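>>> Sequence first, then the predicted structure:
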Amino acid sequence: MKRIMITGSLGQIGSELALYLANIYGEENILVTDLAEKTLPDLANLAYKKLDVTDFAAFKQAAQDFAADTIMHLAAILSARGETMPQTTYKVNMNGLFNALEVARELHLQLFCPSSIGSFGPGTPMDNTPQDTLQRPETMYGVTKVSGELLCDYYYKRFGVDARGVRFPGLISWKTLPGQGTTDYAVHIYYAAIKEKSYTSYIKANTFMDMMYLPDALQAIVDLMEAPAEKLQHRNAFNVSAMSVDPEMIAASIRKFIPEFTLKYEVDPVRQQIAESWPNSLDVSAAKKEWNFKARYDLDKMTEDMLSNLRVKLGKA
């Protein structure tokens, strides 16, 4: 990777990935794009272009003008929000990815597109979910992610497009709020711990889902994209994770630093149903074997870092 174009740059992953890549490859080699007229203040030093990823001509022109050699395609509508607008979710997630793949094919670019634990469904083995297994999701978001995995594989086998990706679990970050996904509680709980020392979870106790601290996710993207192609058997949709947790485990970790923290519940039936259809834990052995994936943060290490940074961010230091 030398010249990198990022779609969905103003979202939770994109906004932090842009800065992470700029530190590695240079600010002048990063183009951030999104639907908004203006970029975020933190990204002001990077080139920015307003872009609708469902507009193929504009997508291709932006990549050509920037002389990109890599596309990080992050533009997508997430799980919970997607259920309120399934038709739009299909259009954005599928047409956007198809355009990204076509731009990569025509311009001979490398492509990263993340999938998700949302690509699994209730028929999937729930514990230590295999890399290759049954995938029958029950959300439009999940349907688009499974379709995207297959489409990326097709474009590699049929056209030689170097498309790579991971199945992200819930991502936790203190810098940027998530975008209406099912695992968002695992971010909001830390904000509430600092502000109110209490949180009301919309996910039930004993509902386990995989999570990862965003610094580990960003490093995983770079490690995968820089991995020698001949070592990759799967190429895209690698299971990655750092921890399998439920709300009670996160609360217990927070109490090690804020003993008075309390956790209550007011379950959201829609998000709870989605969460129960997802795995409890993932088998990440393929990612470890093929490109040396490794997460640095466990739950307590992540909690300490989250709370420390949020205290400063929220003026509670």
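Arrived safely, thanks for sending.

>>> CA atoms for contacts and neighbours, from now on please.
OK.

>>> Enumerate every residue touching the residue of the chain most remote from its centre.
Centroid-distance maximum for the chain: E260 at 31.6 Å, with CA atoms, centre = their mean. By CA atoms under 8 Å, 6 or more residues apart in numbering, the contact set of E260 is K197.

>>> Can you classify it by secondary structure?
coil (DSSP: H, G, I helix; E, B strand; the rest coil).

>>> Against K38, how distant is it?
The gap separating E260 from K38 is 41 Å, by CA to CA, to the nearest Å.

>>> in the stretch 1-150 of the chain, which spans are strands?
Assigned by DSSP state E, counting those that start in this stretch, the stretch 1-150 of the chain shows strands spanning 4-7, 30-34, 47-50, 70-73, 110-112, 115-116.

>>> Make a markdown table from those strands and add distance to L97 to it.
Below are those laid out as a markdown table (distance: least, CA to CA, whole Å):
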| stretch | distance to L97 |
| --- | --- |
| strand 4-7 | 10 |
| strand 30-34 | 14 |
| strand 47-50 | 17 |
| strand 70-73 | 7 |
| strand 110-112 | 10 |
| strand 115-116 | 11 |
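
>>> And those strands: which comes nearest L224?
With CA to CA as the criterion, L224 lies closest to strand 110-112 of the strands of the stretch 1-150 of the chain, at 9.1 Å.

>>> Against which helices or strands is the closest one packed?
If you count contacts as 3 or more CA pairs under 8 Å, 6 or more residues apart in numbering; DSSP states H and E, strand 110-112 packs onto strand 70-73, helix 96-107, strand 163-164.

>>> roughly how far is that strand from the heart of the chain?
Here strand 110-112 is found 15 Å from its chain centre; the criterion is CA atoms, centre = their mean, to the nearest Å.

>>> Count residues in the vicinity of L232, would you?
Neighbours of L232 under the rule other CA atoms under 10 Å: 16.

>>> ok, for it, nearest residue in space, not its chain neighbours?
Sequence neighbours aside, E290 is the residue nearest to L232 in space, at 5.5 Å (criterion: CA to CA, 6 or more residues apart in numbering).

>>> same deal with P130?
Nearest residue to P130, sequence neighbours excluded (CA to CA, 6+ apart): D283, at 5.3 Å.

>>> give the contact list for the one you found.
By CA under 8 Å, 6+ apart, the neighbours of D283 are 128-131, 239-240.

>>> In the helix or strand harbouring the residue nearest to L232, which residues are buried?
When elements are assigned from DSSP states H and E, E290 belongs to helix 285-291. Buried residues in helix 285-291, counted by 16 or more other CA atoms under 10 Å: 286-287, 290-291.

>>> what about versus this one:
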Amino acid sequence: MDTKILIIGACGQIGTELTAKLRATYGVTNVIATDIRKLNNEVVNNGIFEVVNALDYNQIEHLIEQYHITDVYLMAALLSATAEKNPAFAWDLNMNSLFHVLNLAKAGKIKKIFWPSSIAVFGPTTPRHQTPQYTIMEPSTVYGISKQTGERWCEYYYKQYGVDVRSIRYPGLISWSTEAGGGTTDYAVDIYHKAITDGKFTSFLSENTELPMMYMDDAIKATIQIMQAPLDQIKIRSSYNLAAMSFTPKQIGAAITKHYPEFKLSYAPDFRQKIADSWPASIDDSSARADWGWTNDFDMTTMTEAMFKNLKEQVYPH
């Protein structure tokens, strides 16, 4: 049976690039992109697009039946910094959209689910360095609480009902092609833009705040890889740790000055500092590497080169 994919939240930071890669991999007609509103962008203009509210079970069920969907990628969520401003809605969106998709799989209407978790599931009591796959998880943000709860439900639906749901805990994601989306690690996206446009940047995290990061190409690769992996290789049904690199604002600033020697970096920590301080500095992802063969292609140096190359060619071409 052909793979037919439904992406919920296709216009978000990850969804945008994931949609393009899935269309290239499976064919444009086999990938149905959806989001809460219709924007004038590549996701909408380069393939099949439907307006869908992730909280509307009937809408999702209708599309699954209409397009004979086999796999659902549920990318709709309110991210860490944004969620803190609207906790009740963040909980509703992040949890009930997951329940809808899990229940549709339980009912036999879809075969496979990808649901993203995050390093936000960890908290201030978690070991900060080389955070293990299994460890203390006491998240202190609404986003983290919803992701940790989601992980428990994913594992429950797998054990109780045999639902094939797969998940990875994304670190901070860095992309040249989509705007930052209200996350605590977004300074590491914005800093590249400002290096080109302004020659200076003010970080909302302090200079030595180390966080796990990943270039978007690697995150997309991991997402598709875990979904393509044979069933018996997926041994963890909560969510897999995933890592590529860790760095501080000071370190990324130093990497940027190799390309822009005049670049100036200053610091003005805000409410996001407290969120960052509750998260790991580095991640042990040996389970993902052992179980389904995960490897990253980018480190801080190669990512910085790729970011500037793409930004100068695609975003600031003059």
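Received it, and whenever you're ready, just let me know what you need. Treat the numbers as computed from the prediction; the structure is a model and nothing was measured.

>>> Would you mind measuring from the residue nearest to P130 of the first structure to A104 of the first structure?
According to CA to CA, D283 of the first structure stands 30 Å off from A104 of the first structure.

>>> before we move on, the earlier item: which residues in the second structure does the helix holding E290 of the first structure match up with?
Under the alignment (TM-score structural alignment), helix 285-291 of the first structure falls on residues 286-292 in the second structure.

>>> before we move on, the earlier item: the residue farthest from the centre of the first structure matches what in the second structure?
Checking TM-score structural alignment: E260 of the first structure goes with E262.

>>> hmm, back to that, any chance of the buried residues of helix 285-291 of the first structure in JSON lines, with distance to R158 of the first structure too?
Formatted as JSON lines, the buried residues of helix 285-291 of the first structure follow (distance: CA to CA, whole Å):
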{"residue": "A286", "distance to R158 of the first structure": "23"}
{"residue": "A287", "distance to R158 of the first structure": "23"}
{"residue": "E290", "distance to R158 of the first structure": "22"}
{"residue": "W291", "distance to R158 of the first structure": "23"}
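
>>> Can you tell me which of the residues you listed is nearest Y48 of the first structure?
Using CA to CA, the buried residues of helix 285-291 of the first structure come closest to Y48 of the first structure at W291, 31.1 Å.

>>> quick one: that closest one and Q233 touch, right?
No - W291 of the first structure is beyond contact range of Q233, at 10.0 Å (criterion: CA atoms under 8 Å).

>>> all helices of the stretch 101-250 of the second structure, in order?
142-161, 187-197, 216-228, 249-257 (DSSP state H, counting those that start in this stretch).

>>> Could you dump these into JSON lines with distance to S177 of the second structure and mean neighbour count added?
Putting those into JSON lines (distance: least, CA to CA, whole Å; neighbours: other CA atoms under 10 Å) gives the following:
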{"stretch": "helix 142-161", "distance to S177 of the second structure": "24", "mean neighbour count": "20"}
{"stretch": "helix 187-197", "distance to S177 of the second structure": "10", "mean neighbour count": "19"}
{"stretch": "helix 216-228", "distance to S177 of the second structure": "9", "mean neighbour count": "19"}
{"stretch": "helix 249-257", "distance to S177 of the second structure": "18", "mean neighbour count": "19"}
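
>>> neighbours around G162 of the second structure, how many?
12.

>>> any idea what it aligns with in the first structure?
Looks like G162 of the second structure aligns to G160 there (TM-score structural alignment).

>>> nearest spatial neighbour of its match, skipping sequence neighbours?
Leaving aside its chain neighbours, G160 of the first structure sits nearest to R105 (7.9 Å; criterion: CA to CA, 6+ apart).

>>> Mind telling me what the one you found corresponds to in the second structure?
Under the alignment (TM-score structural alignment), R105 of the first structure maps onto K106.

>>> how many neighbours does that match have?
18.

>>> Relative to E138 of the second structure, how far out is it?
Note on K106 of the second structure: its distance to E138 of the second structure, by CA to CA, is 29 Å.

>>> got the contact list for the aligned partner of P125 of the first structure in the second structure?
In the second structure, P125 of the first structure lines up with P127, judged by TM-score structural alignment. P127 of the second structure makes contacts with 135-136, 280, as judged by CA under 8 Å, 6+ apart.

>>> do L43 of the first structure as well
Contacts of L43 of the first structure (CA under 8 Å, 6+ apart): 15, 18-19.

>>> Which of the residues you listed ranks first by neighbour count?
Those, ranked by neighbours (other CA under 10 Å): first place A18, 24 neighbours.

>>> quick one: contacts for it?
6, 9, 30, 32, 43.

>>> ditto for A54 of the second structure
8-9, 35-36, 60, 76, 93, 97.

>>> Mind doing that once more with 6 Å?
S97 (CA atoms under 6 Å, 6 or more residues apart in numbering).

>>> In the first structure, what residue corresponds to it?
For A54 of the second structure, the residue aligned by TM-score structural alignment is V53.

>>> List the contacts of A80 of the first structure.
180-182.

>>> What's the PyMOL syntax to select whichever of those are buried?
Remark: buried members of these, expressed as a PyMOL selection using 16+ other CA under 10 Å:
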select buried, resi 181+182
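
>>> Which residue is the nearest non-sequential neighbour of L78 of the second structure?
A90 (5.5 Å).

>>> Pretty sure the one you found sits against A83.
Yes - contact criterion CA atoms under 6 Å: A90 of the second structure and A83 qualify, at 5.3 Å.
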